[in-house]
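J.: attaching a predicted model along with its sequence, questions to come.
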Amino acid sequence: MDRKDFWDITQPAYGPMLTKELIALAERKLNVRLPQLLIHLLNIKNGGTTLGFALPMIQKTIAGDYLAIEELYGITNDSFLSKPNLLHSSYLIKEWGLPEKQVLILGEGHWWVTLDYRAGEEPTVNWIDAENRQDFILAPTFEAFMSRLETMEKYRPLEQNNRVANNTVIWESFIAEEKLIELDERFLKQVNERRRQKGLPDIKKE
């Protein structure tokens, strides 16, 4: 993957343009050396949404067969009113009871993808799920982590199968919202049959 093809440049960055001073500040506050490839990526865009990638999971987790890499944190030296960034790591480690010597690069509350410095100056990339007590290595280096990313195209058929398997949940959500978003014809027929049983009008696909 070309590094320039990692970010969605149509969306704003989470932080300001990266500078040597900001990198030095982050490394001093975090007490680590950040991977050069990460710095290179943040020089292109200081955190934000990616073009959408999938990381195949090597163990069973709440993420399923793969983890969607839709964002990556940047570096911002301001308050917690900002978007998530690497300098929030110390606070979040305490808040969620995570292991020490972690730099959080993305996550959603009880699960995180981190740069793990417990073994030394060269971090591994780890999956940490505090709620389910999971802590394992996703890749031995950040470079290896990036090399494992795949495009989402490979996983879209799997997403469609998951939608079919969970159609009851989809029915209820669309019936409650009374709207249709990119629903295929088979789902449309099923949803409308369910709506008729409840005395509701059919939904027409736009």
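T.: Cool, got the structure.

J.: from here on, contacts and neighbour counts on C-alpha atoms
T.: OK.

J.: got a list of contacts for the helix or strand harbouring Tyr91?
T.: In the assignment (DSSP states H and E), Tyr91 maps to helix 89-96. Helix 89-96 is contacted from outside by 30, 98-100, 102-104, 109-110, 130, using C-alpha atoms under 8 Å, 6 or more residues apart in numbering.

J.: so how far is that helix from its chain's centroid?
T.: Centroid separation between helix 89-96 and its chain, computed with C-alpha atoms, centre = their mean, to the nearest Å, is 18 Å.

J.: pull out the buried positions in it.
T.: Neighbour counts over helix 89-96 (16 or more other C-alpha atoms under 10 Å) mark 89-90, 93 as buried.

J.: what is the longest helix of this structure by residue count?
T.: helix 185-197 (DSSP state H).

J.: before we move on, back to that, centre of the chain to the following helix or strand past the helix holding Tyr91, how far?
T.: On the C-terminal side of helix 89-96, the nearest following helix or strand under DSSP H and E is strand 102-107. Taking C-alpha atoms, centre = their mean, one finds the center of strand 102-107 at 10 Å from the center of the full chain.

J.: how about stretch 120-136?
T.: 15 Å.

J.: again with stretch 128-147
T.: Taking C-alpha atoms, centre = their mean, one finds the center of stretch 128-147 at 13 Å from the center of the full chain.

J.: alright, now check it against this:
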Amino acid sequence: MHIWAKEVEDDYKLPKTSEVEIEKTEKQLDMELPASYKEILLEQNGGAIQYNSVKKKSHLETNAYIEINHIYGCGQGGILDSDYLINEWDLPKNILIFSGDGNSFFALDYRKDSVNPSVIYLEPETEEIIEVAHTFDNFLNNLSKEEVFFENNENDEDWGTSEEAAETIFSGNDILLIEETLLNLQYPENHKWYFEQLLKCATHSEVLIRETVTNILNNNLEIYIIESDKNLHFLLEEIIEKLIADKNESISSEAREIRKRIKYKV
């Protein structure tokens, strides 16, 4: 089943994975992913999907569809963020979040069945938990494109292009919002400003933010070198050095690999 959308800029798409990497992730999570999930991850490692909704398990409900537009990939910035999200939003243990934006999440529920987890939908604010499908296979089969109305908050500020609003977010305590903002702005017009924000976030107290900075550089380093002014390349070097000095070995190791790809002189 082909589910991935053909997006030029896809914030949820991670670098290509392999069966070996997926197996390492399963061991790290101490969970076995459904075979169909692993299959779609090998095709593309997370990202936007070509559907906008999934049908609930019960067909008797008036509002039979729930909005969904992406599925997490295998790695940091994907399903390895699940434990953090569970702790941050006080969600049930022994689940694996594979989609969501902070207001709601989709997860594999291993609480009753560690081999064939069901798929659940969670809303932290209302503490609502709905079983969407008996299995991940059923979930994939229930994905659809529906002309349905999904509520949006009309008061939400369009802060995506506002540097001032972004800086307010970066100085705050909403870790998920900081991560989302960094990702939304990773193709900047003002490279100097964005590199400066990455430099600040490279020493953030939360490991999730430092991992996000690392992933952004890993995915975009060559683009930044080509598109940004050469006089700004020293900022990229400083960001990488901060990450190399990180106490988290995974971040430090990845940053050392990123440094090897630098093609410019400071």
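T.: Alright, I've got the coordinates. Please read all numbers here as calculations on a predicted model, not as lab measurements.

J.: picking that back up, and the longest helix of the first structure, what does it pack onto?
T.: The contact analysis (3 or more C-alpha pairs under 8 Å, 6 or more residues apart in numbering; DSSP states H and E) places helix 185-197 of the first structure against helix 167-177.

J.: buried residues in the helix it packs on?
T.: Neighbour counts over helix 167-177 of the first structure (16+ other C-alpha under 10 Å) mark 170-171, 174-175 as buried.

J.: which one of the buried residues of helix 89-96 of the first structure is nearest to Pro140 of the first structure?
T.: Closest approach to Pro140 of the first structure among those (C-alpha to C-alpha): Ser89, at 20.3 Å.

J.: for the first structure, longest strand please?
T.: Secondary structure of the first structure per DSSP state E: the longest strand is strand 48-56.

J.: so what does Ser144 of the second structure match up with in the first structure?
T.: By TM-score structural alignment, Ser144 of the second structure lines up with Glu150 in the first structure.

J.: and the helices in the first structure?
T.: Along the first structure, counting by DSSP H, helices occupy 20-30, 36-44, 89-96, 142-147, 156-165, 167-177, 185-197.

J.: so what's the residue lying closest to Thr50 of the first structure once chain neighbours are set aside up against?
T.: Nearest-residue entry for Thr50 of the first structure: Trp7, 4.1 Å, with adjacent residues in sequence omitted and distances by C-alpha to C-alpha, 6 or more residues apart in numbering. Applying C-alpha under 8 Å, 6+ apart, we find Trp7 of the first structure in contact with 45, 48-51.

J.: counting neighbours, which of those comes out on top?
T.: For these, the largest neighbour count, defined by other C-alpha atoms under 10 Å, is 26 neighbours, found at Lys45.

J.: how about the contacts made by that residue?
T.: The contact partners of Lys45 of the first structure, taken as C-alpha under 8 Å, 6+ apart, are 7, 9, 13, 17-18.

J.: could I get the full set of strands for the stretch 101-250 of the second structure?
T.: For the stretch 101-250 of the second structure, the strands defined by DSSP state E, counting those that start in this stretch occupy 105-109, 118-123, 128-133, 143-144.

J.: now do the second one against strand 128-133, angle only.
T.: What it means is strand 118-123 of the second structure. Counting by axes from the mean of the first three to the mean of the last three C-alpha atoms, to 10 degrees, strand 118-123 of the second structure points 150 degrees away from the direction of strand 128-133.

J.: onto which residues of the first structure does strand 118-123 of the second structure map?
T.: Using TM-score structural alignment, strand 118-123 of the second structure pairs with 124-129 in the first structure.

J.: have a look at how far, on average, the matching stretch is from the second structure.
T.: Comparing stretch 124-129 of the first structure with its match in the second structure after superposition yields a mean distance of 0.7 Å (mean C-alpha distance after the TM-score superposition for the first structure).

J.: what's in contact with that stretch?
T.: 98, 110-117, 134-142, 145.

J.: switch to 6 Å and redo it
T.: Residues outside stretch 124-129 of the first structure that contact it (C-alpha atoms under 6 Å, 6 or more residues apart in numbering): 110-116, 134-141.

J.: drop anything exposed from those residues.
T.: 111-116, 135, 137-139, 141.

J.: what residue of the second structure matches up with Arg186 of the first structure?
T.: For Arg186 of the first structure, the aligned position in the second structure is a gap, per TM-score structural alignment.

J.: tell me how far Ser144 of the second structure lies from Leu42 of the second structure.
T.: Separation of Ser144 of the second structure from Leu42 of the second structure (C-alpha to C-alpha, to the nearest Å): 22 Å.

J.: export the buried residues of helix 167-177 of the first structure to a markdown table and append columns for distance to Ile39 of the first structure.
T.: Converted to a markdown table, the buried residues of helix 167-177 of the first structure look like this (distance: C-alpha to C-alpha, whole Å):
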| residue | distance to Ile39 of the first structure |
| --- | --- |
| Ile170 | 41 |
| Trp171 | 44 |
| Phe174 | 42 |
| Ile175 | 46 |
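
J.: tell me which two in those are the farthest apart.
T.: Largest separation among the buried residues of helix 167-177 of the first structure by C-alpha to C-alpha: Ile170 and Ile175, giving 8.4 Å.

J.: show me the contacts for the match of Ser144 of the second structure.
T.: 53-54.

J.: measure it to Tyr91 of the first structure for me?
T.: Going from Glu150 of the first structure to Tyr91 of the first structure by C-alpha to C-alpha gives 31 Å.

J.: and what of Glu131 of the first structure?
T.: For Glu131 of the first structure, the distance to Tyr91 of the first structure - C-alpha to C-alpha - is 17 Å.

J.: what's the answer for Lys29 of the first structure, then?
T.: 12 Å.

J.: and what of Val32 of the first structure?
T.: Taking C-alpha to C-alpha as the measure, Val32 of the first structure falls 16 Å from Tyr91 of the first structure.

J.: so what's the equivalent of Val132 of the second structure over in the first structure up against?
T.: Using TM-score structural alignment as the criterion, Val132 of the second structure maps onto Leu138 of the first structure. Contacts for Leu138 of the first structure (C-alpha under 6 Å, 6+ apart) come out as 125-126.
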